[in-house]
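Colleague: predicted structure and sequence below. I'll ask about it afterward.
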Amino acid sequence: MKHRNFKTVPRMIFGRGAFDQLDEVLAEQRKSSKDLVVFLVDEIHKDRPLGQRIPKHDQDMLIWLDVTDEPKTTYVDALTEQVQAYCREHNDGNDPVSIIGLGGGSSMDIAKAVALLLTNPGGAALYQGWDLIKNPAVHHVGIPTISGTGAEASRTTVLTGPEKKLGMNSDYTVFDQIIMDPDLVAGVEKNQWFYTGMDCYIHNVEALNGTYINEFARAFGDQSSQLCHEVFLEDHPESEEKLMMASYMGGQSIAYSQVGACHALSYGLSYVLGYHHGIGNCIAFNVLDDFYPEGVATFRKMMEKHNIDLPTNVCANLTDEQMNKMIQVCSGMAPLWDNVYGPSWKEKVTPELLRGLYEKM
């Protein structure tokens, strides 16, 4: 049996106030006065205090990201070209010494993707899949300002392409550095906090109940699940620190296992109807009693405690073309279904099964 040899984030800083060390981290990458850094920052922070704290030097580039929609391959391609043009003008065409992704999962995924495309030719859609990236990325740093996606820990950057929603899954995708500062997540709107946090909770349920489970994944998944219970059911003190660590540990858990049915269904839902990843996962998870009965029951208790009004009947008026596209995207997530059913998953993941699940949403 051959075991997976996977990469984890090599350097990390955790703690309140950690963001203030970003300039010090970047100083290690700057070798000359021309060396520049690119900051890719969720535009929600543009008029907030965090936007004024970005340690931008005169030669650096700052782009405010529009994450209204899930990240698209076309958007990533356009950003990469924008960065390359800036580098030609300000740094003799040399790549940035670092790319910083500051924001939620979408912002961090965009930063990962741009860092990869600066050193790998062609558009992002060429690399949607597993281990298609050939060259190491530019040094890149992830700084979450909301907790749950696990993007800070994962080897994927999830993008919506012309034909599918699928990650650029590669060891080269993993951040070189992450900074986890619980102070940055204060003031997040409640629904967004809940839906994004549930992404972490669902990671754990899918990993712990999957065929890929092993003691490495179980250790991280169990601890992450416990932290989620403390945050979402017990109103535990230090909830920001706890959810930030739950997010990281959930990402570590699936690094050596895999997500499952909920994420597969959510990808189809997001591709056709445009739902953001967190709320899409919640909509899908709420109909998966037959797959994860205990996990779904606890999820509903969490919703009730926090007065979350989850959208329903979202697939009621789909055209046949839309439904078929959702089924196509969902059924294409082979590793996820393998984690649910094992190698014979194709016998069970039929269009009828998927249609029935989407109709329940």
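Modeller: Looks like it arrived, so ask away. Residues are numbered from 1 along each chain as shown.

Colleague: make it CA atoms for all contacts and neighbour counts henceforth
Modeller: Will do.

Colleague: which residues touch Asp338?
Modeller: If you count contacts by C-alpha atoms under 8 Å, 6 or more residues apart in numbering, Asp338 has them with Thr211, Ser344, Trp345.

Colleague: burial of Ser331, as a residue count?
Modeller: By the criterion of other C-alpha atoms under 10 Å, Ser331 has 22 neighbours.

Colleague: can you pull the contacts of it?
Modeller: Counting by C-alpha under 8 Å, 6+ apart, Ser331 touches Ala264, Trp337, Val349.

Colleague: my guess is the first one contacts Leu336, does it?
Modeller: Yes: under the criterion of C-alpha atoms under 8 Å, Ala264 lies in contact with Leu336, with a separation of 6.5 Å.

Colleague: so Ala153: helix, strand or coil?
Modeller: coil (DSSP: H, G, I helix; E, B strand; the rest coil).

Colleague: now Ile110: which helix or strand?
Modeller: Following DSSP states H and E, one finds Ile110 within helix 105-117.

Colleague: which element follows that helix toward the C-terminus?
Modeller: Next along the chain from helix 105-117, counting by DSSP H and E, comes strand 129-130.

Colleague: re the thing from before, how far is the helix holding Ile110 from where the chain is centred?
Modeller: With C-alpha atoms, centre = their mean, to the nearest Å as the basis, helix 105-117 stands 10 Å off its chain's centre.

Colleague: just the buried residues out of the contacts of Asp338, in PyMOL syntax.
Modeller: To isolate the buried members of the contacts of Asp338 in PyMOL, using 16 or more other C-alpha atoms under 10 Å:
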select buried, resi 211+345
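
Colleague: and the contacts of Asp338 as JSON lines, adding secondary structure?
Modeller: Shown next, in JSON lines, are the contacts of Asp338 (three-state DSSP):
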{"residue": "Thr211", "secondary structure": "coil"}
{"residue": "Ser344", "secondary structure": "coil"}
{"residue": "Trp345", "secondary structure": "helix"}
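
Colleague: burial of the closest residue to Leu132 other than its chain neighbours, as a residue count?
Modeller: The shortest distance from Leu132 to any non-neighbouring residue, by C-alpha to C-alpha, 6 or more residues apart in numbering, is to Ser170 (7.2 Å). By other C-alpha under 10 Å, 23 other residues sit near Ser170.

Colleague: try this one side by side with the last:
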Amino acid sequence: MSNMFRNFKNVGKCAYGRGSFARLGEIIAPQRKENNGYFVFIVDDYFQDKPLAQQLPVESKDRVEFIYCGGEEPKTSQIDALRDSILAEGGLPAGVVGIGGGSAMDIAKALSLMLTNEGSSVQYQGLNLIKKPGVYHVGVPTISGTGAEVSMTAVLTGPTKKLGIKCDYTVFDQIILDPDLTATVPKNQWFYTGMDCYIHCVEAMTGYMKNTFSEAYGYKAMELCEEVYLGENAGQTPLNDEKLMVASFMGGLSLTYSEVGICHALSYGLSFVFGTRHGIANCICFNQLEEYYPDGVKAFKQMVEQHGIDIPQGLAKNWTEEQINKMTEIALGLSHMWHHALGPDWQSKVEPEKIKDIYRRM
């Protein structure tokens, strides 16, 4: 049980409920008098030809960026280029709205900060390195599980590491949680991203940093995930869309006063070396971690079976020793995660060779 001190910033405002996305225009209207009076909408390109794109409250000077989020995770170079292009074309916007999954929201968070902070986003990867508040920014999740809507981190892959820009200024000023927006998520994606939430909670609840605050959110989020993925009414239903959206929110808050663990450390290595998407990377790693999270992995395997989900296997036979070494180096570099999972003497409990063996089983 931890007694660490954290004085964290929560999301400024939160609108929840079916149909709340329709109110986006009136929510951002008061902000339109700021800076150069226009908004930038960062939207997952999955919605480019879908009804959601027609519902955007776009005004004449606004800029809409449909961004492909199905490939690798957001890169520092991508954020820098987008920032330079926006400032060159329209000057400082009144605000940024991120609509999509974790990647779209992380891009919006990072962009908001980089519009007001000089230089490359690479130099701000880490804790409390941002000097100035960003522009007003809004998060609208269209898939549930990442917790990006409430987290104080914008996760970016840079030239040397995958690491978030983490500070109070990263947190959204406003979020809109509308379960209607998650109704069209493809099944595998619904599973992988929901498991990100479930794994967050398993890790947050089994470690040295946990406390009553993180437990209150974490256990409730786990219970909701189990209803969505394991209950007799499991599956993609309107009621479960609501449950998963709230679980994602609570899972994110649970982490604010706790920490992620071994699965996330390993998945960061996998994502850095191979560009594997975060949700599926977590599933690939968690599948091998029964030794550390026996109950969580057992339930996870039941969920995989119940929904007939494909968790990639046999990947390691195509990996080089060099790639495995690099993943191990990235994973072991995330000392805060290991400290939470195994305690302050974690280095005496986990050898690099042990990590390599886990990777080789994937």
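Modeller: Alright, I've got the coordinates. Treat the numbers as computed from the prediction; the structure is a model and nothing was measured.

Colleague: next, the TM-score between them, please.
Modeller: Taking TM-score structural alignment, normalised by the length of structure 1 as the basis, the two superposed chains have a TM-score of 0.96; 355 aligned residues with a C-alpha RMSD of 1.3 Å.

Colleague: give the aligned equivalent of the residue nearest to Leu132 of structure 1 in structure 2.
Modeller: Taking TM-score structural alignment, Ser170 of structure 1 has Cys167 as its aligned residue in structure 2.

Colleague: tell me who's in contact with the corresponding residue of structure 2 for Ile202 of structure 1.
Modeller: Counting by TM-score structural alignment, Ile202 of structure 1 corresponds to Ile199 in structure 2. For Ile199 of structure 2, the contact set (C-alpha under 8 Å, 6+ apart) comprises Cys263, Asn282, Phe286, Gly296.

Colleague: what sits against the third one?
Modeller: Yep, that's Phe286 of structure 2 we're talking about. Ile199, Cys263, Val297.

Colleague: nearest to Ser120 of structure 2 among the residues you listed?
Modeller: Ser120 of structure 2 has its nearest neighbour among the contacts of Phe286 of structure 2 in Cys263, at 29.2 Å by C-alpha to C-alpha.

Colleague: which other residues reach the helix or strand hosting the closest one?
Modeller: When elements are assigned from DSSP H and E, Cys263 of structure 2 belongs to helix 262-274. Applying C-alpha under 8 Å, 6+ apart, the external contacts of helix 262-274 of structure 2 come out as 157, 161-162, 199, 203, 276-278, 281-282, 285-286, 289, 323, 326-332, 334, 337-338, 341.

Colleague: buried set for it?
Modeller: Going by neighbour count (16+ other C-alpha under 10 Å), the buried part of helix 262-274 of structure 2 is Ile262, Cys263, His264, Ala265, Leu266, Ser267, Tyr268, Gly269, Leu270, Ser271, Phe272, Val273.

Colleague: from these, which is closest to Lys13 of structure 2?
Modeller: The closest of those to Lys13 of structure 2 turns out to be His264 (C-alpha to C-alpha; 28.4 Å).

Colleague: the helices in the stretch 151-300 of structure 2, which residues?
Modeller: 187-205, 212-229, 238-256, 262-274, 278-286, 294-307 (DSSP state H, counting those that start in this stretch).

Colleague: identify whichever of the ones you listed lies nearest to Ala29 of structure 2.
Modeller: That would be helix 238-256 among the helices of the stretch 151-300 of structure 2, by C-alpha to C-alpha, at 25.0 Å.

Colleague: one step back: make a markdown table out of the buried residues of helix 262-274 of structure 2 and add distance to Arg360 of structure 2.
Modeller: As requested, these are exported to a markdown table (distance: C-alpha to C-alpha, whole Å):
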| residue | distance to Arg360 of structure 2 |
| --- | --- |
| Ile262 | 16 |
| Cys263 | 15 |
| His264 | 17 |
| Ala265 | 16 |
| Leu266 | 12 |
| Ser267 | 13 |
| Tyr268 | 16 |
| Gly269 | 13 |
| Leu270 | 12 |
| Ser271 | 15 |
| Phe272 | 17 |
| Val273 | 14 |
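
Colleague: run through the residues that contact the residue nearest the centre of structure 1.
Modeller: Per C-alpha atoms, centre = their mean, the C-alpha nearest to the average position across structure 1 is that of Ala151, at 3.8 Å. By C-alpha under 8 Å, 6+ apart, the contact set of Ala151 of structure 1 is Gly105, Met108, Asp109, Thr157, Gly251.

Colleague: number of residues surrounding the residue mapped onto the first one from structure 2?
Modeller: Taking TM-score structural alignment, Gly105 of structure 1 has Gly102 as its aligned residue in structure 2. Neighbours of Gly102 of structure 2 under the rule other C-alpha under 10 Å: 30.

Colleague: and if you look at the one 4 residues further on?
Modeller: Other residues lying near Asp106 of structure 2 total 28 when counted by other C-alpha under 10 Å.

Colleague: now do Glu24 of structure 1
Modeller: By other C-alpha under 10 Å, 10 other residues sit near Glu24 of structure 1.
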